[in-house]
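In: Here is my input, please return the structure:
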Amino acid sequence: MIKIVTKLLLKPLARAVYRPVVEGLENVPRKGGVILASNHLSFIDSVVIPLTAPRPISFLAKAEYFTGQGLKGRLSRSFFKAIDAVPVQRGEIHLAQAALNAALEVLEDGHAFGIYPEGTRSLDGRLYRGKTGVAWLALTAGVPVVPVALAGTEEILPVGSRRPRLRRVTVRFGEPLDFSALHGQARSARARRQVTDEVMAAIHELSGQDLAEVYNERPLAA
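Out: Next up, the predicted model:
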């Protein structure tokens, strides 16, 4: 019921309000496991992609979003279920292998999974070097990778802001990348690096962002 409401109400409403520019929908396979690898500019990215993609896309989300109490908790739970988010226990979301295992289950069930190879949001708008989790998933599951480029999402929900703003965004879905020739080589560091670099090059071609050429590390807590 929740997903029906999302499809019939939330998607058309979001499109009407934000009027996103969406390109390359034909590049997203309509069935079977597939990874959507995107640049990452805002928390809202994990909402924008599912609302503009032609099929349900799962992202990881903290388990707290599914267990809240009262009206706010029910609304949060309903929303994240509606966009096919996968709950991960607090703390576990920062453990790469635990997160990858949860993503692998989604792909093996024939569904689509969204991932940000940069690992965390870019605060300066540059495209950072990709981490190899996306390659491990692609080579282990044997699925294609669709590069995705977002533009303008950082204007909807800037860092530190709690209320979304009305801004127009662009979502570009690139042509699927086929790594079947390397299937089964997930344990090879060279293969993972090769696949990841090809994915990031495709994202860069779509986004046109300046390259940081370093990893984007989370700032240490004070």
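In: alpha carbons only for contacts and neighbour counts from here, please
Out: Will do.
In: Return the list of helices and strands in contact with the longest helix along the chain.
Out: The single longest helix within the chain, with elements called by DSSP state H, is helix 189-207. When contacts are defined as 3 or more Cα pairs under 8 Å, 6 or more residues apart in numbering; DSSP states H and E, helix 189-207 sits against strand 34-38, helix 133-141, strand 145-151.
In: going on from the shortest one, what's the next piece of helix or strand?
Out: Elements were assigned by DSSP states H and E; along the chain past strand 34-38, the next helix or strand is helix 45-52.
In: distance between that following helix and the chain's centre?
Out: Relative to its chain's centre, helix 45-52 lies at 8 Å (Cα atoms, centre = their mean, to the nearest Å).
In: Give me the contacts around the longest helix of the chain.
Out: The contact list for helix 189-207, computed with Cα atoms under 8 Å, 6 or more residues apart in numbering, reads 37-39, 117, 127, 129-132, 134-136, 145, 147-151, 172, 174, 177, 179, 182, 185-186, 211.
In: Sequence B follows; please return its structure for comparison with A:
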Amino acid sequence: MTDDVQAQSAEPGDAPVRPSWVYTLGRVVLAPLARTVYRPKMEGRENIPPKGAVIFASNHLSFIDSIVIPIAAAPRPVHFLAKSDYFTGRGLKGWFSRTFFTAVGAIPVDRGAGQAALDALDRQREILDTGAAVALHPEGTRSRDGRLYKGRTGVAYLALETGAPVVPIGLIGTDRVMPVGAKMPSLTERVTVRFGEPLDLSVHGPASSGKARRAATDEIMTAIHALSEQELAGVYNELPASNTLEKIRRALPHERR
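Out: Next up is the predicted model:
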């Protein structure tokens, strides 16, 4: 296994995240370069805890959202989950993808529902247990119409389970920098990143309580809405069901993680 990914394994139970030379180089080179090129407007950076476990929870408008947050939060290291396909490609393209995502703090995981979703939660909890920071999108998938959708309870579960505070983030303009379907980001648009005050969600109860997870999630989404100023959708952001079984599953009462 190459040096740039040896500390970024996707398997639950692995050793704590340790910065590789590629990630260190990314923090030193990519973050300042991106801030120079895009000149992002950053508000509330004083709300970023300088150390200790923390969850950054933001709205989701573009593919680049998870990359913008680590850049805006630098020098604080921030990790986010990315599908494992970005780390397994071959040839020059595969090397570039693997190197880039490692440099910006991505952790490879198998994306999906069921056991894959539970494994992703376990991996994020392991990262938080080391005192590191993670970035997550409670909406789950990108908003294609610019509205803010209902949050899923996975972020709240992590916060209640680990005791980590949640810093809400409002991203504005990332959908113009890289709209859905775009191959490359625009160099003419600017992004605004608003960091809210850290939220202590422990008042809602234990992670084992569905009522506590839902209340904590709603508090997170209310804070994100105040920062992003998006129109509220009032529903979950879900892609069309791919088969009959999925349609039945969605029709049954269940908690959206």
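In: Give me the buried entries from the contacts of helix 189-207 of structure 1.
Out: Buried by 16 or more other Cα atoms under 10 Å: 37-39, 117, 127, 129-132, 134-136, 145, 147-151, 172, 174, 177, 179, 182, 185-186, out of the contacts of helix 189-207 of structure 1.
In: In structure 2, what residue corresponds to residue 14 of structure 1?
Out: Mapped onto structure 2 by TM-score structural alignment, residue 14 of structure 1 lines up with residue 34.
In: Look at that match and tell me its secondary structure.
Out: Here residue 34 of structure 2 is helix, with the state taken from DSSP: H, G, I helix; E, B strand; the rest coil.
In: ok, so what distance separates it from residue 77 of structure 2?
Out: Distance, residue 34 of structure 2 to residue 77 of structure 2, using Cα to Cα, to the nearest Å: 16 Å.
In: Please report the distance of the spatially most central residue of structure 2 from residue 63 of structure 2.
Out: Closest to where the C-alpha atoms of structure 2 average out (Cα atoms, centre = their mean) is residue 136, at 2.5 Å. According to Cα to Cα, residue 136 of structure 2 stands 13 Å off from residue 63 of structure 2.
In: which residues in structure 2 form strands?
Out: 41-43, 54-58, 78-83, 106-109, 133-136, 166-172, 192-195 (DSSP state E).
In: Skipping its backbone neighbours, what lies nearest the counterpart of the residue nearest to the centre of structure 2 in structure 1 in space?
Out: Matched across to structure 1, residue 136 of structure 2 falls on residue 115, judged by TM-score structural alignment. Spatial nearest neighbour of residue 115 of structure 1, excluding adjacent residues (Cα to Cα, 6 or more residues apart in numbering): residue 37 at 5.0 Å.
In: check contacts around the one you found.
Out: So residue 37 of structure 1 contacts 114-117, 134, 145-148, 199, 203 (Cα under 8 Å, 6+ apart).
In: now do 10 Å
Out: Residues near residue 37 of structure 1 by Cα atoms under 10 Å, 6 or more residues apart in numbering: 113-118, 134, 145-149, 173-174, 196, 199-200, 202-203.
In: What degree of burial does residue 107 of structure 2 show, as a neighbour count?
Out: Using other Cα atoms under 10 Å, residue 107 of structure 2 has 27 neighbouring residues.
In: how about the nearest residue to it, chain neighbours excluded?
Out: Per Cα to Cα, 6+ apart, closest to residue 107 of structure 2 is residue 81, 4.8 Å.
In: wait, what's in contact with that neighbour?
Out: By Cα under 10 Å, 6+ apart, the contact set of residue 81 of structure 2 is 10, 66, 101, 105-111, 120-121, 123-124, 134-136.
In: That one pairs with which position in structure 1?
Out: Residue pairing (TM-score structural alignment): residue 81 of structure 2 is matched to residue 60 of structure 1.
In: again, but for residue 173 of structure 2
Out: For residue 173 of structure 2, the aligned position in structure 1 is residue 152, judged by TM-score structural alignment.
In: give the contact list for its match.
Out: 20, 41-42, 45, 167-171.
In: one more time with 8 Å
Out: 167-170.
In: ok, now how distant is it from residue 42 of structure 1?
Out: Taking Cα to Cα, one finds residue 152 of structure 1 at 9 Å from residue 42 of structure 1.
In: From residue 104 of structure 2, how far out is the closest residue in space to residue 116 of structure 2 that isn't next to it in sequence?
Out: Spatial nearest neighbour of residue 116 of structure 2, chain neighbours left out: residue 110 (6.0 Å); criterion: Cα to Cα, 6+ apart. Between residue 110 of structure 2 and residue 104 of structure 2 the computed distance is 18 Å (Cα to Cα).
In: Looking at these two, which is more packed in?
Out: A side-by-side neighbour count of residue 110 of structure 2 and residue 104, using other Cα under 10 Å, places residue 104 first with 26 against 17.
In: Quick check: chain neighbours aside, which residue is closest to whichever residue in structure 1 pairs up with the more buried one?
Out: In structure 1, residue 104 of structure 2 lines up with residue 83, judged by TM-score structural alignment. Distances taken as Cα to Cα, 6+ apart place residue 50 nearest to residue 83 of structure 1, at 6.2 Å, with adjacent residues excluded.
In: residue contacts, that neighbour?
Out: Residue 50 of structure 1 sits next to 56-58, 83 when contact means Cα under 8 Å, 6+ apart.
In: next one: residue 162 of structure 2
Out: Counting by Cα under 8 Å, 6+ apart, residue 162 of structure 2 makes contact with 125, 128-129.
In: Residue 159 of structure 1: how many residues sit nearby?
Out: 13.
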